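> Here is a sequence with its predicted model. Questions after.
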Amino acid sequence: MMIAEVSERFDISQDTLRYYERIGLIPHVNRNKSGVRDYREEDCKWVEFAKCMRSAGLPIEVLIEYVGLFQQGNETAEARKELLIEQRKELIVKLEDMKKTLERLDYKIARYEQAVTEAEKN
C-alpha cells in the first residue's frame, strides 16, 4: 500500500507518516524497487497503534521506547507491559481531570441558559 493510501485510510498526513517512520515510532517500512514506501498490513497496524496512542495523549518518547522494546523481542515483554501500565495510570488521571472540566462546563452552560431564560421573561 502506498503512503497516500495509508494517509487516507488513517486520516493522517503523509508528512506525519514519514516523521513517525524517521523517529522510529513506526518500524522500518519496506520500499519497492523504485524506493517508494510500500506499507504492509503489519506496518498499518503500527500506524493505527501510533495514531490511537497519540490521540489519547501518550508522549512520542514513550511510544518510541515501546517500539524499541518491542523490536528487542520477547525478553522485553515485562518492560513493555510495565510501560503500558504506567501510561494507563496517567491516562486515568487525565480522564478524571477532563471529567471535572466537563462537569464545570456543563454547570457554566446551565447557568447561562438559566440567565438567558430569565432575561427573556423580563
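Now that the structure is in, tell me what you want to look at. Residues are numbered from 1 along each chain as shown.
> Going by C-alpha atoms from here, please, whenever you check contacts or count neighbours.
Noted.
> For the most centrally placed residue in the chain, give its distance to E61.
Centroid-nearest residue in the chain: R54, 2.0 Å away (criterion: Cα atoms, centre = their mean). To E61, R54 is 11 Å away according to Cα to Cα, to the nearest Å.
> about what we covered before: surely the residue nearest to the centre of the chain touches I60?
Yes: with contact defined as Cα atoms under 8 Å, R54 counts as touching I60 (7.3 Å).
> In this structure L69 contacts T76, no?
Yes: with contact defined as Cα under 8 Å, L69 reaches T76; the gap is 5.8 Å.
> Between the two, tell me which one has more neighbours.
More neighbours sit around L69 than around the other of L69 and T76, counting by other Cα atoms under 10 Å; the figures are 18 against 15.
> okay, now the one to match up with it:
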Amino acid sequence: MNIKEASEITKVSSDTIRYYEKIGLIPPINRTSSGIRDIDERIIGRITFVRQMRSAGMSIENLLLYIHLVDSSEDHIAEQKDLLKQQLSVMEEKRDDLQAAIDHLTWKLDHYEDHMVKAEAELTRLEKKHVQDQAID
C-alpha cells in the first residue's frame, strides 16, 4: 500500500510516517520500481506501535532507545521495562499536576461568591488605582 493508505489506516500523517522513517523509529520502507513507498503490514505494525507509545507521552529520544532495544538481538527486557517505568512516572506526575489544577478550579467554583467575587473586586480596585497613579505621573 502507498503512504496515503497507510496514513489512513494508522491515523498518522504521511509527513509523520516519512519523519519516523527518516529518524529510524520505523525501518526503511521498501519502494516500488518508480520510487513510491510500498508499505506492508510489518511497517503498519511499527507505525501503530510508535503512535501508541507517543500517545503514552514517550519522547522521540526515549522511543528511539526503546526501539533499538527491541530490535537488538540481545535480551534487553530489564532496560525496556525501566524505560516504561520512567514513562509511567512522568505520566503519573502529569496526571497529579492536572488533578491539582482540576481541584483548584473546583474549589474556586464552589467558593465563587465568597472568594472569587472578592478577589476579582480587589484586582479591579488595584488596576484602577494603577491607572490613576499612571495618570498623575
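Here it is on my side, so go on. Note that the structure is predicted; figures quoted are calculated from it, not measured.
> Can you calculate the TM-score here?
TM-score for the superposed chains, counting by TM-score structural alignment, normalised by the length of structure 1: 0.77, backed by 115 aligned residues with a Cα RMSD of 2.4 Å.
> ok so, going back, return every residue with contacts to both of R54 and E61 of structure 1.
Contact criterion Cα atoms under 8 Å, 6 or more residues apart in numbering; residues shared by R54 of structure 1 and E61: none found.
> what's the counterpart of F49 of structure 1 in structure 2?
Alignment of F49 of structure 1 against structure 2 is given by TM-score structural alignment, with F49 as its counterpart.
> Break down structure 2 into its helices, ranges please.
In structure 2, helices defined by DSSP state H lie at 3-10, 14-23, 41-55, 60-71, 77-110, 117-136, listed in chain order.
> So which of those is nearest R31 of structure 2?
Distance to R31 of structure 2, taken as Cα to Cα, is lowest for helix 3-10 among those, at 10.6 Å.
> Have a look at how far, on average, the closest one is from structure 1.
For helix 3-10 of structure 2, the mean distance to aligned residues of structure 1 following superposition is 1.2 Å (mean Cα distance after the TM-score superposition for structure 1).
> Just name whatever secondary elements that helix is in contact with.
Packed against helix 3-10 of structure 2, as judged by 3 or more Cα pairs under 8 Å, 6 or more residues apart in numbering; DSSP states H and E, are the following elements: helix 14-23, helix 41-55.
> Quick one: residues in contact with the last one.
Among residues not part of helix 41-55 of structure 2, those counted as contacts by Cα under 8 Å, 6+ apart are A6, T10, V12, I17, L25, I26, P27, I29, I60, L63.
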